[in-house]
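Enquirer: fold the stuff below for me.
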Amino acid sequence: ARADGAGFRFVADFVAEVDKVNPQVAARVLTGFRIFPMLESGRREAARAALLQLQAGGTLSRNAADILTRTLAG
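Expert: Reported below is the predicted structural model:
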């Protein structure tokens, strides 16, 4: 994970795009974020910010939105 959070933003943007054509794959990719609470504080906050930005977009499929909500809940 990059310290500046660019990788997290890239993956979140990727999920948003893939979700439009294949929600199952997008949901599966989101499961990779489940480790974010275990990251050091700077990276953890960058990952959380990327997830919150994705959530704020409000256009995710039900599957991806469910995984995202569970991931943010810890």
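Enquirer: for the rest of this, base every contact and every neighbour count on C-alpha atoms.
Expert: Will do.
Enquirer: the most centrally placed residue in the chain sits in which helix or strand?
Expert: For the chain, the residue nearest the mean C-alpha position is residue 51 (4.2 Å; C-alpha atoms, centre = their mean). Assessed by DSSP states H and E, residue 51 sits inside helix 41-57.
Enquirer: alongside the first, I'd like the structure of this one:
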Amino acid sequence: MNKVLPFILDYYDREVSQMISKKYGFPIMDAYKKFMFSKTYEMLSNPELQMWDFSCFGIFDMWEAEQRTGDPRDSIYIRRC
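Expert: Down below sits the predicted model:
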């Protein structure tokens, strides 16, 4: 597979954006943009990393780690895998 299937990305787009919006109070489109332009999303979109096996909670944790430290790999979800 040379790209992540669109329906997989669509699922994470919706779920993670809603989590960001709910927790941080951002309007949904702002939350969507924050996620779409993140390193976390770049990693999710990379088929070589096969991140579609992660739950949306794990992806959200990676996004939060990126916001705190600048690196999604600082996520406790990643470090325990």
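Enquirer: what's the TM-score here?
Expert: Taking TM-score structural alignment, normalised by the length of the first structure as the basis, the two superposed chains have a TM-score of 0.34; 43 aligned residues with a C-alpha RMSD of 4.0 Å.
Enquirer: about what we covered before: do I have it right that the residue nearest to the centre of the first structure meets residue 72?
Expert: Yes - using C-alpha atoms under 8 Å, residue 51 of the first structure is in contact with residue 72, at 7.5 Å.
Enquirer: count the residues that sit near residue 14 of the second structure.
Expert: 14 (other C-alpha atoms under 10 Å).
Enquirer: list the residues that contact it.
Expert: Residues counted as contacts of residue 14 of the second structure (C-alpha atoms under 8 Å, 6 or more residues apart in numbering) are residue 32.
Enquirer: residue 59 of the second structure versus that one, what's the distance?
Expert: Applying C-alpha to C-alpha, to the nearest Å, the value for residue 14 of the second structure to residue 59 of the second structure is 12 Å.
Enquirer: repeat that for residue 6 of the second structure.
Expert: Per C-alpha to C-alpha, residue 6 of the second structure is found 17 Å from residue 59 of the second structure.
Enquirer: between these two, which has more neighbouring residues?
Expert: A count of neighbours by other C-alpha under 10 Å puts residue 59 above the other of residue 6 of the second structure and residue 59, at 24 against 9.
Enquirer: nice, that's everything, thank you.
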